[in-house]
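1. Predicted model and sequence below, questions to follow.
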Amino acid sequence: MPCETNINVLDPGASPLDYYGFELRRLREAAGLTQRQLGDIINYTGSLVGQIETARKLPTPEFSERVDAALGTDGFLSRLVTLVMRSQLPSWFQQVAELQAQATEICSFETHLLHGLLQTDAYARAVLGALDQTGLGDRTAVRLARQRIFEKAEPPVFWLVLSEAVLHLEIGGPKTMRGQLARLLSFENNPRINVQVLPYSVGAHAGLQGSFDLYRFQSDPTIVYTEGYGSGHPSANPDTVKDCSLRYDHLRAAALSIRDSAELIRRVMEDRYGDRLA
């Protein structure tokens, strides 16, 4: 029998990642499978299974779904991987991810960068790798995992007002931008994900102080979120919430309609990125 990845048994209380690895190993062994045998069933390598069991590799939602199906675990690992992914976020951002997961409505204004909840894999990879390529694959997977909030039985309503500059700031090259703008267009008929573009022609507007998010909840107070370099700033201060809510109303009113925004996105995608080599 091939040698399996096998180190000291993990402490399941050490971290969500350790708990996941501990449970994966327990479930696999209960099914009487080697790492290689499980890997063959789910179309992953036995080595990867071993790395995940020893908390040296981050599991993905897709991996978790396949293991749940193979071992009949009723979605256990798929539920657990959400906690694992959230635990891998920078500590200052973990609270924000939790707010996003609990919100019933998210209103975002972006000045130069597309919101992480709507980024494609290639766009997210280009953003996260701008200065640091370390662990880029895992960091990208962690960011994209946050988008699973839209797969909930009751997903949040998402409103995005983005500056026209976001469409022109070429992140990751023409191919990446084409894919990203196509992703935005895919939400055109989705009433829960609404994209509006604030055109250059608006001039001075209510969001000149920078990007911000509003998180609204079923019964809890609304939260305003702004971000700096390596830090996030959630606030439930009533005056701040009132001010930013008013600003957001004005931004949404000044922006193009959802339909006209889609036409502008489509035009930029074709004119700026359509005929260029990747």
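-> Okay, I see it. Numbers count the residues shown, from 1 in each chain.
2. all contacts plus neighbour counts: C-alpha atoms, from now on.
-> OK.
3. Could you pull up the contacting residues of the residue lying closest to H250 once chain neighbours are set aside?
-> Nearest residue to H250 in three dimensions, chain neighbours excluded: A206, at 6.5 Å (CA to CA, 6 or more residues apart in numbering). Neighbour list for A206: R247, Y248, H250, L251 [criterion: CA atoms under 8 Å, 6 or more residues apart in numbering].
4. what secondary structure does A206 sit in?
-> Secondary structure, DSSP: H, G, I helix; E, B strand; the rest coil: A206 is coil.
5. coming back round to it: could you tell me which of the contacts of A206 count as buried?
-> Neighbour-count burial (16 or more other CA atoms under 10 Å) applied to the contacts of A206 gives R247, Y248, L251.
6. got those residues as TSV, with secondary structure and distance to S47 columns?
-> Output for those, formatted as TSV (DSSP: H, G, I helix; E, B strand; the rest coil; distance: CA to CA, whole Å):
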residue	secondary structure	distance to S47
R247	helix	52
Y248	helix	49
L251	helix	51
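7. Out of the residues you listed, which comes closest to R216?
-> Of all these, Y248 has the smallest distance to R216: 13.1 Å, by CA to CA.
8. How far does the helix or strand T240 falls within sit from its chain's centre?
-> In the assignment (DSSP states H and E), T240 maps to helix 238-254. Centre-to-centre, helix 238-254 and its host chain are 25 Å apart (CA atoms, centre = their mean, to the nearest Å).
9. what's the answer for stretch 91-100, then?
-> Put simply, stretch 91-100 sits 12 Å off its chain's centre (CA atoms, centre = their mean).
10. Ok, stretch 59-68 next?
-> Using CA atoms, centre = their mean, the mean C-alpha position of stretch 59-68 is found 17 Å from that of the whole chain.
11. Structure two is appended below for comparative analysis:
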Amino acid sequence: MTHINALDPGASPLDYYGFELRRHREAAGLTQRQLGDILNYTGSLVGQIETARKLPTPEFSERADAALGTDGMFSRLVELVLRSRLPAWFQQVAELEGRATEISTFQTHAIHGLLQTPQYARAVLGVLDDTDLEDRTAVRLARQRILEKGQAAVIWMVISESVLYQEVGGRETMRGQLAHLLAFERIPAVNIQVLPFSAGAHAGMQGSFTLFRFASDAAIVYTEGYGSGHPAANPDTVKDCSLRYDHLQAAALSLRDSAELIRRLMEERYGEQRAFGGDSVA
């Protein structure tokens, strides 16, 4: 077992978080168990976080700030901790998501990570690799905190109709995911459109992509491959993808019709099924 005294607070944001948690706990005269009782967590979990063997969550950090009087330090630090646990090639994307004033994305295979439910994210991340799945899921969901900012980016999302039919995680998970999308229906900063099968050949046939626009910096287009990401600020590339996105939005259903399609599929495809006798079945 790694002893907390062996931690180098400069080694990583996670090590620094654990070092500071122990320092403030001891300054308050509390044992790990006592702090755990105050936070409504186990003392064992406190110890694991202090020894950088467990990721803290935003909720844990908020409670630690309140209990130890650290003026939001852990809540600020946890964002760095979680971002540092993203794959190295994706960390720049998370930074772009945090700075952007507008995010326009086209998705062909899955719901974008910013709008995924925990169950859906877990199912996506668990394909072929379930190691540290809970921590990796928490890291992905932490990106969604940008939606809570006072001046959050405006999000435009066009998703292929096939995404709604791809049963990720089972029927219950999909029903919850579609319900989550509908929860944004009256939020002007999050706009979801469905590109229907009837659109036929379309401007996004080459695959998913995301456009990031900023208050003062040049726009960036981002595409993704297996285990790699490709941000590009080339003006011609950005112009081409911007035009493609305009055409995708024009071919997609309206916001209202998209919501109606999502609602219908949620009930008809992922709602309760009934047996011949009339009783509902799982």
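-> Arrived safely. Keep in mind it's a predicted model, so treat the numbers as computed, not measured.
12. So what does the residue nearest to H250 of the first structure match up with in the second structure?
-> For A206 of the first structure, the aligned position in the second structure is A203, judged by TM-score structural alignment.
13. one step back: please produce JSON lines containing the contacts of A206 of the first structure, extended by distance to I149 of the first structure.
-> Listed next are the contacts of A206 of the first structure as JSON lines, based on distance: CA to CA, whole Å:
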{"residue": "R247", "distance to I149 of the first structure": "26"}
{"residue": "Y248", "distance to I149 of the first structure": "23"}
{"residue": "H250", "distance to I149 of the first structure": "27"}
{"residue": "L251", "distance to I149 of the first structure": "25"}
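14. Among those residues, pick out the one closest to A182 of the first structure, please.
-> Nearest to A182 of the first structure out of the contacts of A206 of the first structure is L251 (CA to CA; 23.4 Å).
15. Can you show me the helices along the first structure?
-> When assigned using DSSP state H, the helices of the first structure occupy the ranges 16-30, 35-42, 46-53, 61-71, 76-87, 91-102, 121-128, 136-145, 165-168, 174-185, 238-254, 258-273.
16. so which of those gets nearest W159 of the first structure?
-> The nearest among these, by CA to CA, is helix 238-254 at 9.0 Å.
17. what range in the second structure does the closest one sit on?
-> The aligned range for helix 238-254 of the first structure is 235-251, by TM-score structural alignment.
18. end to end, how far does stretch 216-227 of the second structure reach?
-> End-to-end span of stretch 216-227 of the second structure (CA to CA, to the nearest Å): 30 Å.
19. make that stretch 225-234 of the second structure, sorry
-> For stretch 225-234 of the second structure, the end-to-end distance is 19 Å (CA to CA).
20. In stretch 143-158 of the first structure, which of the residues would be classed as buried?
-> By neighbour count on 16+ other CA under 10 Å, the buried set for stretch 143-158 of the first structure is R143, L144, A145, R146, I149, F150, P155, P156, V157, F158.
21. Next: stretch 235-242 of the first structure.
-> For stretch 235-242 of the first structure, a neighbour-count test (16+ other CA under 10 Å) marks S235, V241 as buried.
22. Same check on stretch 20-36 of the first structure?
-> In stretch 20-36 of the first structure, counting by 16+ other CA under 10 Å, buried: Y20, G21, F22, E23, L24, R25, L27, R28, T34, Q35, R36.
23. Could you dump those into JSON lines and include distance to R267 of the first structure?
-> Listed next are those as JSON lines, based on distance: CA to CA, whole Å:
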{"residue": "Y20", "distance to R267 of the first structure": "45"}
{"residue": "G21", "distance to R267 of the first structure": "47"}
{"residue": "F22", "distance to R267 of the first structure": "51"}
{"residue": "E23", "distance to R267 of the first structure": "50"}
{"residue": "L24", "distance to R267 of the first structure": "48"}
{"residue": "R25", "distance to R267 of the first structure": "51"}
{"residue": "L27", "distance to R267 of the first structure": "51"}
{"residue": "R28", "distance to R267 of the first structure": "51"}
{"residue": "T34", "distance to R267 of the first structure": "53"}
{"residue": "Q35", "distance to R267 of the first structure": "50"}
{"residue": "R36", "distance to R267 of the first structure": "49"}
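24. out of those residues, who's nearest F93 of the first structure?
-> Nearest to F93 of the first structure out of the buried residues of stretch 20-36 of the first structure is Y20 (CA to CA; 21.3 Å).
25. so what's the closest one up against?
-> By CA under 8 Å, 6+ apart, the contact list for Y20 of the first structure reads P12, E53, A55, L77, L80, V81, V84.
26. The second structure: which residue goes with that one?
-> Alignment note (TM-score structural alignment): Y20 of the first structure maps to Y17 of the second structure.
27. coming back round to it: pull the most distant pair out of the buried residues of stretch 143-158 of the first structure.
-> R143 and V157 (19.1 Å).
28. which residues sit in contact with F93 of the first structure?
-> Residues near F93 of the first structure by CA under 8 Å, 6+ apart: S231, G232.
29. how about it, what's its match in the second structure?
-> Match for F93 of the first structure (TM-score structural alignment): F90.
30. how close does that match sit to G229 of the second structure?
-> Remark: distance between F90 of the second structure and G229 of the second structure (CA to CA) = 7 Å.
31. Need the contacts of Y20 of the first structure in TSV (columns: neighbour count).
-> Putting the contacts of Y20 of the first structure into TSV (neighbours: other CA atoms under 10 Å) gives the following:
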residue	neighbour count
P12	14
E53	29
A55	19
L77	23
L80	17
V81	23
V84	21
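32. circling back: contacts for the match of helix 238-254 of the first structure, please.
-> Residues outside stretch 235-251 of the second structure that contact it (CA under 8 Å, 6+ apart) are 104, 106, 158, 193, 195, 199, 202-204, 211, 219-221, 232.
33. If we use 6 Å, what do you get?
-> Residues from elsewhere that reach stretch 235-251 of the second structure (CA atoms under 6 Å, 6 or more residues apart in numbering): A203, V221.
34. Can you report how many residues neighbour F184 of the second structure?
-> Other residues near F184 of the second structure come to 15 when the count uses other CA atoms under 10 Å.
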